[in-house]
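J.: structure for this input, please:
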Amino acid sequence: MIDPRWVFVSAVLGMAGSVRYAFAIVRGTVRPNLVTWSLWAAVPLIAFSAQLDSGVGLPAVQTLVAGAGPLVVVVTGVCTRQNLARLGAFDLACALAACAALGAWLGLGEAALAVVFAVAADAAAALPTVVKAWHDPASENLLFYVLVGTGATVTLLTITSWSPAAWAFAAYVLTLSVSLVAIVSGRRRALRYA
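T.: As a prediction, this is how the structure comes out:
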């Protein structure tokens, strides 16, 4: 375990990735799926509140940034109109699944279980971006996911309490980041040689 204050390095990495992604939106090199990014903003911000209620402490900073960063991306995507905002049946189904998980979580009032539902909601919200990354890997920014995944790793290394409320969200963010890096880089390579 490393000093818990390293979580601020995690926060800086996450925000740097989000700001870089926002600049890529302005340049027109990426197009965020607004369903995913809107839910990626909302879910962690709610999970942050649950973590505060359960006394998680400094690891909650990474969860806060996991919501604030996507909020920057959403605002940039809406303001520049450089986004993927077409809502298909799949996008709506993922949004409904994420909202249902959020509703179940909020209805339970149990902070530790709330973080587990937040992870489920965030994962459902991620599906449209995972599909978009598979079909159009050039529309994603690899460095964003590398920075966020590195930040999640730093957060996991600072954890002193291994209750799910403390580690589940950071572990999920690391898993999602690694998955998206693998999908985007693998698909770019496959399409280049196709």
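J.: when you work out contacts or count neighbours from here on, use the C-alpha atoms and nothing else.
T.: Fine.
J.: from the chain's centroid, how far away is stretch 30-40?
T.: Here the centre of stretch 30-40 is set off from its chain's centre by 10 Å, with C-alpha atoms, centre = their mean, to the nearest Å.
J.: in what helix or strand does the residue most central in space within the chain lie?
T.: Nearest to the geometric centre of the chain sits residue 40, at 5.1 Å (C-alpha atoms, centre = their mean). Using DSSP states H and E, residue 40 sits in helix 34-53.
J.: by contact count, what packs against that helix?
T.: helix 60-80, helix 89-108, helix 111-135 (3 or more C-alpha pairs under 8 Å, 6 or more residues apart in numbering; DSSP states H and E).
J.: how about this one, so we can line them up?
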Amino acid sequence: MDSSIKFVFSIVAILLTFAAFFPYIRSILRGTTKPHLFSWVIWGTTTLIVFFAQLKAKGGMGAWPIGISGTITTYIALLAFLKSSQISITRTDWLFFIAALSSLPFWYFTSNPFWAVLLLTLVDLLGFGPTIRKAYACPHEENIPFFFLFLGRNLFALLALEQYSLTTVLFPLSVSGACFFLLVLVYYRRKVIAVEVIKNP
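T.: Predicted structure coming up:
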């Protein structure tokens, strides 16, 4: 595919990243959305490391949206901490975080970014656990447009990749699937709760 088209895909992915994050950050500041602190700490850590791994694997322009996303994600983790929203850190949360950090020496000793990306993708998907648990119990506290835009962002980031390999594709493809699952779960749970309210006013 022509590099100019890939550049356009990368810019679209970056714009979708900002379009998703700005309203999400605004909703956190208003107290409407209450993100789980450790999910965002894990996502910020894994996304930034994957960004550098994609650059190493010649992902090129397709890695740019991932790097920007990792930076903003880390900021959301900070906001979650400052707003004291859902600061319940379990032993499992710490395991996920340690696993994310362990990818660095793992990558260093294997000299292959794929193994770091594989580990980080697994950790990132596990990082969805606390948010999925909360979304099931409190679906109205999650922001559907955010995850919808994030799904689109990852799809355009995939299209923008300059080099396709498991190292460059695995992370954005997996996160797209997780976002889609979360969207379906939130939509379903909101419907169930709405029916229950009608039946038991």
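J.: who are the contact partners of the residue nearest to the centre of the first structure?
T.: 66-67, 70-71, 122, 125-126 (C-alpha atoms under 8 Å, 6 or more residues apart in numbering).
J.: and residue 30 of the second structure, what pairs with it in the first structure?
T.: Aligned by TM-score structural alignment, residue 30 of the second structure pairs with residue 27 of the first structure.
J.: residue 95 of the second structure: neighbour count?
T.: Using other C-alpha atoms under 10 Å, residue 95 of the second structure is surrounded by 11 other residues.
J.: any figure for the gap between it and residue 116 of the second structure?
T.: From residue 95 of the second structure over to residue 116 of the second structure the distance is 16 Å, taken as C-alpha to C-alpha, to the nearest Å.
J.: who wins for proximity to residue 141 of the first structure among the helices and strands packed on helix 34-53 of the first structure?
T.: Among those, the nearest to residue 141 of the first structure by C-alpha to C-alpha is helix 111-135 (9.6 Å).
J.: give me the buried positions along that closest one.
T.: Counting neighbours by 16 or more other C-alpha atoms under 10 Å, one finds that the buried residues in helix 111-135 of the first structure are 111-130, 132-134.
J.: I'd assumed residue 111 was in contact with residue 53 of the first structure.
T.: Yes: using C-alpha atoms under 8 Å, residue 53 of the first structure is in contact with residue 111, at 6.5 Å.
J.: give me the angle between the helix holding residue 40 of the first structure and helix 89-108.
T.: Relative orientation of helix 34-53 of the first structure and helix 89-108, computed by axes from the mean of the first three to the mean of the last three C-alpha atoms, to 10 degrees: 10 degrees.
J.: what inclination does helix 34-53 of the first structure have with respect to helix 111-135?
T.: Taking the same axes, to 10 degrees, one finds helix 34-53 of the first structure and helix 111-135 inclined to each other by 160 degrees.
J.: where does stretch 48-61 of the first structure end up in the second structure?
T.: Alignment of stretch 48-61 of the first structure against the second structure: residues 51-64, by TM-score structural alignment.
J.: the matching stretch: how far from the chain's middle?
T.: 17 Å.
J.: same check on stretch 170-184 of the second structure?
T.: Relative to where its chain is centred, stretch 170-184 of the second structure has its mean C-alpha point 8 Å off (C-alpha atoms, centre = their mean).
J.: lovely, talk soon.
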